[in-house]
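[1] A structural model of the following input is requested.
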Amino acid sequence: MTEIFSTFGLMKILRFLLFPFAILYDLIISIRNFLFDVNILRSISFDIPVIAVGNLSVGGTGKSPQIEYLIRLLKNEHKVAVLSRGYKRKTKGFQLVNSTHSAEDVGDEPLQFFKKFDNVTVAVDANRTNGIQQLLKLVDPPEIILLDDAFQHRKVKAGFYILLTKYDDLYVNDFILPAGHLRESRKGAKRANIVVVTKCPQNLSDTEQNKIIKKLNLKSNQKVFFTAIDYDKKLKGSGEISIENLKNKEIVLVTGIANPTPLLNYLSEENINFTHLKFPDHHNFTSEDISRIHTVFNGIESEEKILITTEKDYVRLKDKVANISYIAIKSIFLTDEKLFVFEIQEFIKK
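    Okay, here's the model as predicted:
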């Protein structure tokens, strides 16, 4: 208990010391947003539906599951393209993801989208304006473009904005960088058409939802939805084994994501014992990292042992580590899913 209070006190002191820098950062970002709002800095619009998915905070809000939800929703009726910056990739400029690319070439999430969904175009470009222009020049151009992690990319004016905020770390409870984790102030939420509270408990009550809606204090034309993470009941990858059968095995879990806590909690709730090797978000695994993974895994004497990872990490590890499987996830709506679908479809019709 003393350690908890000591950590909490240290965080308060650190935030106090960083607060002047946060004010300066907020001023710079606010001026930039104002210049875009009054059209001194120009935003470019496009003649096809562009849906931007993003957040106000740094990482870990569940953008990938939300993008995948939209892909599933739209891909059977429309030609869909996903445009990402390709975080931590080693290439530059516009890249149209293909089967020869690795996660180092285009980023782990874009490669995951490409491998997971047929007939969906996936591209990366830090310059989203150029990326959209290149997509529209294709022989078979998309009819809808999903912008991954583009809420702050003001040079493109998307037609529809989906803002994500995590249930246990709402942006209204956070501070701007570097005192907190917000990329811009809470006022940025006014640009959102929809706010999705992600990674909620699946039994979140209506009363609790209403409390959060009140706390977010959005405009009357903005809608709030609540989603949770749902884990597949069977591993994929090198071996397909049910989650239930993991209870009798020795598990080594490798993660390189922003917030592995929900996955750790899920495995614990399923009474699965595991050794956790944690790496930074979007980590490019080195030969030393691979050796460490092998050392820990081979150090377990039991023959009933399995090496597992997340779906995002799998695309970076599958060619480096033999016999590794992953737990796939998806986003599920707690309530009002039909209303969410209606909002997206109405935007596309317009």
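[2] rest of the way, CA atoms for contacts and neighbours
    OK.
[3] top helix in the chain by residue count?
    helix 2-37 (DSSP state H).
[4] elements contacting the next helix or strand after that one?
    Sequence order places strand 50-55 as the next helix or strand after helix 2-37, per DSSP states H and E. With contacts defined as 3 or more C-alpha pairs under 8 Å, 6 or more residues apart in numbering; DSSP states H and E, strand 50-55 has these neighbours: helix 63-74, strand 144-148, strand 160-166.
[5] in this protein, which spans are helices?
    With DSSP H as the criterion, the chain has helices spanning 2-37, 63-74, 103-106, 108-116, 128-136, 206-216, 261-269, 287-298, 311-317, 337-349.
[6] so for residue 45, which of those helices sits nearest?
    helix 128-136 (9.1 Å; C-alpha to C-alpha).
[7] I'd like to know how far the residue nearest the centre of the chain sits from residue 329.
    By C-alpha atoms, centre = their mean, the chain has its centre lying nearest to residue 63, at 2.7 Å. Distance check for residue 63 against residue 329: by C-alpha to C-alpha, to the nearest Å, it reads 12 Å.
[8] what's the answer for residue 196, then?
    Taking C-alpha to C-alpha, one finds residue 196 at 17 Å from residue 329.
[9] one more, for comparison:
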Amino acid sequence: MKFIRIILFPIVPIYYVVTWLRNYLYDRGIMASKSYETPVICIGNLSTGGTGKTPTIEYLIRLLKDKKSVATLSRGYKRITEGFILADDEATADTIGDEPFQFFRKFEGIKVAVDGDRQNGIEQLIALKEKPEVILLDDAYQHRRVKPGMNILLTAYYNLYSKDIVLPTGNLREPRSGAKRADIIVVTKCPVDLSDEEKERIASKLKIKSEQKLFFSHIAYAEEFISKQGKLALRTLPNFTLVTGIANAKPLVEFLEKKNLKFNHIEYPDHYSFKPSDVEMLSKKGLLVTTEKDYVRLSHHENLEPNLYYLPIEMAMDKPEDFNALIEQYVG
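    Got it, this is the predicted structure:
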């Protein structure tokens, strides 16, 4: 894969010009963006994934759900359906996508919708009889047809957008200059003990503008694995198999290793669609531990359910009071 990316380097300037020109046309108003009276918060990134959008959206849901009527809108990556769908009791990871289904099963009282056309999705939501008071756009930073009232841009500590290039050789969906659209930039997946000096160094690398707000977050792991059968404390866990289908499992692996847990890691691509042969193979591995996103795609298999657990995570912000105040001020 790395070799292929290297030999595709001549395409990088073409991709750069095309995406830069597209942004220029939107920035100048030559291509139209639509804004809405309903508060719309976009959570996205410049890179192709692995920046922690799901924990960030869950953080915002927890912050707002008791104060406002909240809806999430995703495209529903790898779902088998098309068009606008509002999740109901018939929803599955196949019909609305794994991450939206995770939101739906985890948080009561919120609306979870999917639509590849974010503009249409928003209009469908605000046309509901009980319309949401705030809409969280999942992974829509490059969806320029919608002009969010607030843009939150995520970049992972171990892979800052400032040291990356555009596709296909790099991982950026658009040039680094796209960061100027962000109101808030969050450096995610940081070490827990990140120093103030390191934060200042990162701020300099990212070239934060005076009107932008910069925050740092880390992943807070639970101390228990959870399943339909109950809970298992980390310290009591015997040898197990770790199964991941996420963009970057490195932080999770490092956390488990620091806990001195013994496990074998089976790694699949992000949003992997598990085949019957995969499920059959995993059913013979004994105790299985996975991420919450993978759990919603695996837990319906009866031969896996008795031995399948996931490790919950949450996003922890370095200055939660300041971050929360910005969000609450915007949504009113």
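[10] TM-score of the superposition?
    Scored against TM-score structural alignment, normalised by the length of structure 2, the superposed chains reach a TM-score of 0.96; 328 aligned residues with a C-alpha RMSD of 1.3 Å.
[11] before we move on, back to that, closest to residue 293 of structure 1 out of the helices and strands packed on strand 50-55 of structure 1?
    Of all those, helix 63-74 comes closest under C-alpha to C-alpha, at 25.4 Å.
[12] elements contacting the closest one?
    strand 50-55, strand 144-148, strand 329-333.
[13] closest one to residue 68 of structure 1 among the ones you listed?
    Judging those by C-alpha to C-alpha, what sits closest to residue 68 of structure 1 is strand 329-333, at 7.6 Å.
[14] post-alignment, the closest one versus structure 2, mean distance?
    Following the fit onto structure 2, the mean deviation recorded for strand 329-333 of structure 1 is 0.4 Å by mean C-alpha distance after the TM-score superposition for structure 1.
[15] quick one: buried residues of that strand?
    329, 330, 331, 332, 333 (16 or more other C-alpha atoms under 10 Å).
[16] again, but for stretch 103-111 of structure 1
    Across stretch 103-111 of structure 1, burial judged by 16+ other C-alpha under 10 Å covers 103, 104, 105, 106, 107, 108, 109, 110, 111.
[17] same question for stretch 201-211 of structure 2.
    202, 203, 206, 208.
[18] now those in a markdown table, with distance to residue 147 of structure 2?
    Compiled in a markdown table, the buried residues of stretch 201-211 of structure 2 are given as follows (distance: C-alpha to C-alpha, whole Å):
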| residue | distance to residue 147 of structure 2 |
| --- | --- |
| 202 | 28 |
| 203 | 26 |
| 206 | 23 |
| 208 | 21 |
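[19] figure out which of the helices and strands packed on helix 63-74 of structure 1 is closest to residue 89 of structure 1.
    Minimum separation from residue 89 of structure 1 across the helices and strands packed on helix 63-74 of structure 1 (C-alpha to C-alpha) falls at strand 144-148, 14.9 Å.
[20] what range in structure 2 does that closest one sit on?
    Mapped onto structure 2 using TM-score structural alignment, strand 144-148 of structure 1 covers residues 134-138.
[21] mean shift of that stretch relative to structure 1?
    Mean deviation for stretch 134-138 of structure 2: 0.2 Å (mean C-alpha distance after the TM-score superposition for structure 1).
[22] residues contacting that stretch, please?
    38-44, 53, 57, 68-75, 122, 331 (C-alpha atoms under 8 Å, 6 or more residues apart in numbering).
[23] ok, stretch 51-59 of structure 2 next?
    Applying C-alpha under 8 Å, 6+ apart, the external contacts of stretch 51-59 of structure 2 come out as 43-45, 99, 103, 136, 138-139, 154-156, 188-189, 313-315.
[24] again with stretch 270-277 of structure 2
    77, 78, 98, 245, 246, 247, 294, 297, 298.
[25] what is the nearest of those to residue 147 of structure 2?
    residue 77 (21.4 Å).
[26] what lines up with the closest one in structure 1?
    Under the alignment (TM-score structural alignment), residue 77 of structure 2 maps onto residue 87.
[27] which residue in structure 1 lines up with residue 94 of structure 2?
    Matched to structure 1 by TM-score structural alignment, residue 94 of structure 2 sits across from residue 104.
[28] if you could redo that for residue 298 of structure 2, that was the one I meant.
    Match for residue 298 of structure 2 (TM-score structural alignment): residue 317.
[29] stretch 23-34 of structure 1 maps to which residues in structure 2?
    Residue span in structure 2 matched to stretch 23-34 of structure 1, by TM-score structural alignment: 13-24.
[30] same question for stretch 185-205 of structure 2: list its buried residues.
    Buried, per 16+ other C-alpha under 10 Å, within stretch 185-205 of structure 2: 185, 186, 187, 188, 189, 190, 199, 202, 203.
[31] reformat those residues as JSON lines; add distance to residue 62 of structure 2.
    Converted to JSON lines, the buried residues of stretch 185-205 of structure 2 look like this (distance: C-alpha to C-alpha, whole Å):
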{"residue": "185", "distance to residue 62 of structure 2": "19"}
{"residue": "186", "distance to residue 62 of structure 2": "18"}
{"residue": "187", "distance to residue 62 of structure 2": "20"}
{"residue": "188", "distance to residue 62 of structure 2": "18"}
{"residue": "189", "distance to residue 62 of structure 2": "19"}
{"residue": "190", "distance to residue 62 of structure 2": "21"}
{"residue": "199", "distance to residue 62 of structure 2": "26"}
{"residue": "202", "distance to residue 62 of structure 2": "28"}
{"residue": "203", "distance to residue 62 of structure 2": "27"}
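[32] now for the residues you listed: which two are most distant?
    Within these, 189 and 203 form the most distant pair, 15.5 Å apart (C-alpha to C-alpha).
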